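Q: Predicted structure and sequence below. I'll ask about it afterward.
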Amino acid sequence: MGSSLDVARWQFAITTVYHFLFVPVTIGMSAVVAYFHTQWVRTHRPEYYRLTKFLGKLFLINFALGLVTGIVQEFQFGMNWSDYSRFVGDIFGAPLAFEALLAFFLESTFLGVWIFGWGRIPEKLHASTMWLTHIGTVLSAYFILAANSFMQNPVGYRFNPETGRAEMADFVAVLTNKVQLVTFPHVLFGSYMVGGAVVMGVALWLLRRDAGTDDEPVYRKAVRVGAVVSLVASLGVVVSGDVQGKIMTEVQPMKMAAAEALYETTDNAPFSVLSIGSLDGSEATRIIEVPGLLSFLGTGSFSGTVDGIDELKDSERAMADEVAAQYGPDVARLVAAEDYTPIIPVAYWTFRLMMGFGFLTMLFAGLALWATRKSAVPQARWWTWVAVLTPLLPVLANSWGWIFTEMGRQPWLVYGLMTTATGVSPSVSVGEVWVSMVVYTLLYAALAVVEVKLFLTYVRKGAEPFVDPAEHADADEDAPLQFAY
């Protein structure tokens, strides 16, 4: 049956990973829809209007599911992680409050104006509402990532010995955490990669289905725009990921060592593309490896020194002892752990799956641009698989990346301040956590069926025929608002 800690961790993992399936799609697709809407306002070419309305439907389906699944996340901090909320809630809650009160209301308000604004407000103002919606999604990501970055590299706090809590000392420091400043662009580029890939995959499938019809140029345009967005964003992911790896090595050296299952401190440390080892990660046979690449990822030099797991175990224990001596017995309990090593196979393989799926996305985007040049239509049957896999690959790459980020930090909940084992709610029984996890899992499974069915239904319908939209001057101001999607 497991302990309440184990079940609480599984519940948080299931709900968070599920929710994050929708987040990058929302951020990325809002930008693409805003681009097509702007192009319609600039040119009044029918294909841009049709793509705006078509992709807008898919975006709205995803936004609605992301909204519903995101609400559960904040409930869990009080339900299963009350000791964590008590200890750092003063800091962790501030960026989440900004996300809810500022960013979410910005995106939801202007999305409502965009939905009901066709023909009711000037078209330039109408197009700007989708850009404002996109800005809201970006701000949401920034504030949420600021909260997560505090867990990776706690800054801007002071410990209050009277309350036994970490309290906010510098909100600007929390928002400008060095981990935040490299994580945010990495996640943002990853989201654009996802948005472009979803547009490219959907349009590629429709292009093959409707080849030879009047809709062919419309879908080819969408394929090429989606492929360009995904490919350019992928390059941004690579560059920002390289910088992020160096910051990660600086603030969490154990995570970088775990990513390679590197037990001994090594100069010119290699990066293994493929390895076979024991389940506990203590032994490994590297089949394909690139000399010096891990050193470059971590230090910027192919001959740089990367600390190994065995040495870092001692340094992390020494860090915990130093924190305990500084803040006293209240914190000493929070930083104590039997082992300061994450689960090595999980860190090792999620790191590679993240990169592998990302590079496959880049490959597919490049192939799609090549195959659709000069008005060509990809004919080979394997292109159907490219169309189906392209939206999935970057979404999964994002998910593997977050699993690596969170699992590679273990056993720390807040790095250097609190272990995961001490953050769980002490009064919640394992049975109660099981009940909530089963309820959430079944609810999310039902939502998944609804999401997939709606998404595929509207994909099969494709872009609707062009009908010249009503002008703002001709709109009936007294007509009731209608949801026309």
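A: All right, it came through fine.
Q: Please count neighbours and contacts with C-alpha atoms only from this point.
A: Fine.
Q: give the contact list for Ser275.
A: Residues in contact with Ser275 (C-alpha atoms under 8 Å, 6 or more residues apart in numbering) are Ala284, Thr285, Arg286, Ile287, Ile288.
Q: Now the element after the helix or strand harbouring Phe404, going C-ward?
A: Element membership of Phe404 [criterion: DSSP states H and E] is helix 382-407. Later in the chain than helix 382-407, the nearest helix or strand by DSSP H and E is strand 412-414.
Q: now that next one, how far from the centre of its chain.
A: Centre-to-centre, strand 412-414 and its host chain are 20 Å apart (C-alpha atoms, centre = their mean, to the nearest Å).
Q: Need the residues that contact that strand.
A: Identification of contacts with strand 412-414 by C-alpha under 8 Å, 6+ apart yields Phe150, Met151, Gln152, Asn153, Pro154, Tyr340, Met418, Thr419, Thr420, Gly423.
Q: Second structure follows, compare the two:
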Amino acid sequence: YVGDIFGSALAAEGIFAFAVESGFLGILLFGWNRVGPKVHFFATLMVFLGSMFSAVWIVVANSWQQTPAGYHIVGHGMEVRAEITDFWAMVFNPSSVDRLTHTWLGAFLAGSFLVLSVNAYYIRKNKYLEIAKPTFKIALTVALISSLCQLISGHSSADGVAKNQPAKLAAMEGHYDTSAAADMYLFGWVDNKKQTTTGLAIPGGLSFLVHQDFKAPITGLNAFKPEDRPSQVNAVFQFYHIMITIGMILIGLTVYASWLWWKGKLFEKKWLMMIFVWSVLLPQIGNQVGWFTAEMGRQPWVVYGLLRTSDGLSKNVKAEQVMFSLILFTLVYTTLLILFLYLLNKKIKHGPVDYNTKDPIDESSKRDNPILEHDGQH
């Protein structure tokens, strides 16, 4: 159904972005002391830019599922499909810019908090301070700017959801009846059977968020047929509010740390460094629950307003085959995650290497090969 749409976007991602990432990644990983520092730094930048460009096409494809544009429907019956009529309208569909910005900022937060975590660990251990302290400050600057910009981006995204996917917005806030002065919940619980939401709310907050008017009406879930709106309302509500809570924690943490930096007391708070060590988990969780909100809130549609999830099931693939694939993918990626965490932890504890005097690949080879190590002594 969407092969023409996805094919164009993902082909562009593979040809332009993935090729750049994979090519320069080899230089980044294995180029220490094999290429000049300028070439190595250029390769690092190209991996970064390739990753950002890769996100463009992936998010464009997903955004088209949320707010389709630049297409027409051709064929009949089982042969029906969407074809592109305007490539740039497809790329710049109503939600793509907001969602891409939100995704990029989420990536910046994940990266900067990883750097903050590692260097906070070194600072607590009183190790590598000549590297850890300035690196911590750079990462804190990126995290502060990204978290504040994410707040603006999130507001813009919510405005777009209200305009283009009102049923999703209603599910995100557990709002059932169309009414003026709609409340915005800080936290709560949704009972989908009773169609009620209980919790701590800001009166008229949702109306103000969307229309900048505390008394403006907000469309509720009951304005849509049950088969045309999300069924797992409480899950969408909880994931959305977890994302918001994490975002506010990140803002508070970076603002407070920046204030201590300005006062010259940033590294005096050992308890704060411990918080930063574990804060690496927050952007990861926030990014995941944000995607859960987007995808579960889109239901019951694969392509919003065009193709239902129930109609997108392939009759040629058995349930057992799907289950086997899911189990296999879960096992493979769980294994890779465990291996990644083990190697990352080992690398962090080993500490930074002086790449001006040592080649990490050659040093590792010598340690693993006693003949090479013996030759190196001569």
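A: Cool, the structure landed. What you see is a predicted model; the values in this text were computed from it and never measured.
Q: re earlier: present the contacts of strand 412-414 of the first structure as JSON lines; the columns should include neighbour count and secondary structure.
A: Compiled in JSON lines, the contacts of strand 412-414 of the first structure are given as follows (neighbours: other C-alpha atoms under 10 Å; DSSP: H, G, I helix; E, B strand; the rest coil):
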{"residue": "Phe150", "neighbour count": "24", "secondary structure": "helix"}
{"residue": "Met151", "neighbour count": "22", "secondary structure": "helix"}
{"residue": "Gln152", "neighbour count": "23", "secondary structure": "helix"}
{"residue": "Asn153", "neighbour count": "19", "secondary structure": "coil"}
{"residue": "Pro154", "neighbour count": "20", "secondary structure": "coil"}
{"residue": "Tyr340", "neighbour count": "21", "secondary structure": "coil"}
{"residue": "Met418", "neighbour count": "25", "secondary structure": "strand"}
{"residue": "Thr419", "neighbour count": "22", "secondary structure": "strand"}
{"residue": "Thr420", "neighbour count": "20", "secondary structure": "helix"}
{"residue": "Gly423", "neighbour count": "23", "secondary structure": "coil"}
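Q: Now which residue in the first structure aligns to Phe113 of the second structure?
A: Matched by TM-score structural alignment, Phe113 of the second structure corresponds to Ala197 in the first structure.
Q: no no, Ser157 of the second structure
A: When the first structure is aligned by TM-score structural alignment, Ser157 of the second structure is paired with Gln244.
Q: secondary structure element for the closest residue in space to its match that isn't next to it in sequence?
A: Ranked by C-alpha to C-alpha, 6 or more residues apart in numbering and with sequence neighbours excluded, the top spatial neighbour of Gln244 of the first structure is Val182, at 5.4 Å. Using DSSP H and E, Val182 of the first structure maps to helix 178-209.
Q: Can you get me a residue count around the match of Phe113 of the second structure?
A: Counted with other C-alpha atoms under 10 Å, residues neighbouring Ala197 of the first structure total 35.
Q: distance of it from Val232 of the first structure?
A: Note on Ala197 of the first structure: its distance to Val232 of the first structure, by C-alpha to C-alpha, to the nearest Å, is 11 Å.
Q: Tell me which residue of the second structure matches up with Leu393 of the first structure.
A: Aligned counterpart of Leu393 of the first structure in the second structure: Leu282 (TM-score structural alignment).
Q: got a list of what its match touches?
A: Contacts of Leu282 of the second structure were listed using C-alpha under 8 Å, 6+ apart, and they are Ile246, Leu250.
Q: do you know how far it is from Ile251 of the second structure?
A: Using C-alpha to C-alpha, one obtains 12 Å as the distance from Leu282 of the second structure to Ile251 of the second structure.
Q: That's all I had, so thanks and see you.
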